[in-house]
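Undergrad: sequence and predicted structure, then a few things I'm wondering about:
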Amino acid sequence: MGNSRAYPVLRTTDVGEAYRQAKRLRALLELVEDTVWLFAELPTVRDVRQIAALAPGLPFDYADTRTDPATGDYVWFDLDVTALDDAELEEHLPLSFSEDVGRERVEDGILAALGEGMTSIEWHGCWPDDPDADSDGYPKYDGVQVLFHGDEAQYGDWTEEHTVFVHVTKFGDLPRARKLAAHIGSEVLGEAQLGW
């Protein structure tokens, strides 16, 4: 049990650069899952429509907790966003999305789909064993995350910057994180954070 440790290895205001460097790191994974975890905060109708096109048929939810004023029960968003017109959809904003989506679908379309809210892509996989550094890969923990408009692996507050994280074992692996950061011409930019 436990969570990975996420080391920030790049912060930039350039969306394309953050994505390119995340994909360079993803290419170093020995194994990569066929799906990516896609998280998005969706404050606008356009944002919802763009993510719905990337992830057809998958559910959305309210970004903030909502309760029925009469009963106090939680209210879940269970509508098909593609069946709502813009005015109807606007009444339910902001929404959020948090699901596994086909890797190729996301990789091919995410930059065009990015909107005003925070968005995260997580590639789960396994780093190759590195006998020189006495470092083994851990499929449960290893991977790459690019967080657009954020600097906390667990989706903190919105920022202007975009952050790339490398995820390693729950015990941390600073030497591996440093090697991965050096691969993209960077360095580890702070303490390890709680990952997935």
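TA: The structure has been received and is ready for your questions. Numbers count the residues shown, from 1 in each chain.
Undergrad: from now on I want contacts and neighbour counts done on CA atoms only, so please keep to that.
TA: OK.
Undergrad: for the residue most central in space within the chain, give me its contacts.
TA: Residue closest to the mean C-alpha point of the chain, counted by C-alpha atoms, centre = their mean, is Ser120 at 2.2 Å. Counting by C-alpha atoms under 8 Å, 6 or more residues apart in numbering, Ser120 touches Trp37, Leu38, Phe39, Ala40, Gln145, Val146, Leu147, Phe148.
Undergrad: count the neighbours of the fifth one for me.
TA: To tie it back to what came earlier, the one meant is Gln145. Using other C-alpha atoms under 10 Å, Gln145 has 29 other residues around it.
Undergrad: structure B:
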Amino acid sequence: MSHAIAYPVLETRDLTEALDGARRLLRIADLEQAEIWAYARLTTADEVRRMREAIPAAWYARQFDAAQVAGEETCFVEGPDLPIDTAGLAGLLPLEAAVEEMPLRDIPEGFEETFLSAMGAGPGSLAWWWTTWPAVPALGLPPDAKHGEVQIAVNSADLYRQVPADSHTLFVHVRSSQPERAEWLAAQAGLQIIGPGIWDG
């Protein structure tokens, strides 16, 4: 069994800079099987309306914390099924908007910018899964598809949107036994590892 490690390679308050860095990393990879996975925590009715209009493919999950009644289940809702009125939306907040398993070849042009623009100030994530990193003969590394991923943690200091921040961090994910691949990838994209790797199961 193998696992992935995510290495931070850029921290910035400029989402355009983070997206540009992500695209430089993605140009190194084979993207034939790549998918987009996007998440955003929405805390106002206006944010929900903006996301619903901008990203029709998104679905929504109501978030419950430990203080709420045990046994209450998360509510999954498609955008068209959400209430329209402010009071109805407010009763569901916060909501997490999500797009999962969307093949990169099928996404509309400008999807990434549209999603990021539709987000509010809450934490989120934009990730490209199933990227295939190339072989690096000089380092004795074969191609690797299983653990290839590029991720922007938006308004968040961690991979899973649990630690809000006023900056965005770009991560490159590699097989845990191959930290040298992360260093090589960052260098090819004009970036560098800026912190310790984070276990990504």
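TA: Right, received. Where do you want to start? It should be emphasised that the depicted structure is a prediction, and the values quoted were computed from it without experimental measurement.
Undergrad: identify, by residue count, the longest helix of the second structure.
TA: In the second structure, with assignment by DSSP state H, the single longest helix is helix 15-26.
Undergrad: packing partners for that one?
TA: Where contact means 3 or more C-alpha pairs under 8 Å, 6 or more residues apart in numbering; DSSP states H and E, helix 15-26 of the second structure is packed against strand 4-12, strand 149-154, strand 168-175, helix 179-188.
Undergrad: how is the residue of the second structure most remote from its centre assigned, secondary-structure-wise?
TA: The C-alpha centroid of the second structure is most remote from Ala138, which lies 30.5 Å away (C-alpha atoms, centre = their mean). Look at Ala138 of the second structure: counting by DSSP: H, G, I helix; E, B strand; the rest coil, its state is helix.
Undergrad: tell me how far the aligned residue in the first structure for it lies from Lys179 of the first structure.
TA: In the first structure, the residue paired with Ala138 of the second structure according to TM-score structural alignment is Asp132. Per C-alpha to C-alpha, to the nearest Å, Asp132 of the first structure is found 12 Å from Lys179 of the first structure.
Undergrad: and if you look at Glu116 of the first structure?
TA: Following C-alpha to C-alpha, the distance that separates Glu116 of the first structure from Lys179 of the first structure is 32 Å.
Undergrad: same check, this time on Leu93 of the first structure
TA: 42 Å.
Undergrad: between those two, which has more neighbouring residues?
TA: When Leu93 of the first structure and Lys179 are compared for neighbours, Leu93 comes out ahead with 18 against 15, by other C-alpha under 10 Å.
Undergrad: which residues touch the more buried one?
TA: With contact taken as C-alpha under 8 Å, 6+ apart, Leu93 of the first structure is in contact with Leu42, Pro43, Thr44, Val45, Tyr62, Ala63.
Undergrad: between those, which has the most around it?
TA: Per-residue neighbour counts (other C-alpha under 10 Å) across the contacts of Leu93 of the first structure peak at Leu42, which has 27 neighbours.
Undergrad: now do the contacts for the aligned partner of that one in the second structure.
TA: Using TM-score structural alignment, the partner of Leu42 of the first structure in the second structure is Leu42. Leu42 of the second structure sits next to Val48, Leu93, Pro94, Leu95, Glu96, Ala97, Met119, Gly120, Gly122 when contact means C-alpha under 8 Å, 6+ apart.
Undergrad: what helix or strand is the fifth one located in?
TA: Glu96 of the second structure belongs to strand 95-103 when elements are defined using DSSP states H and E.
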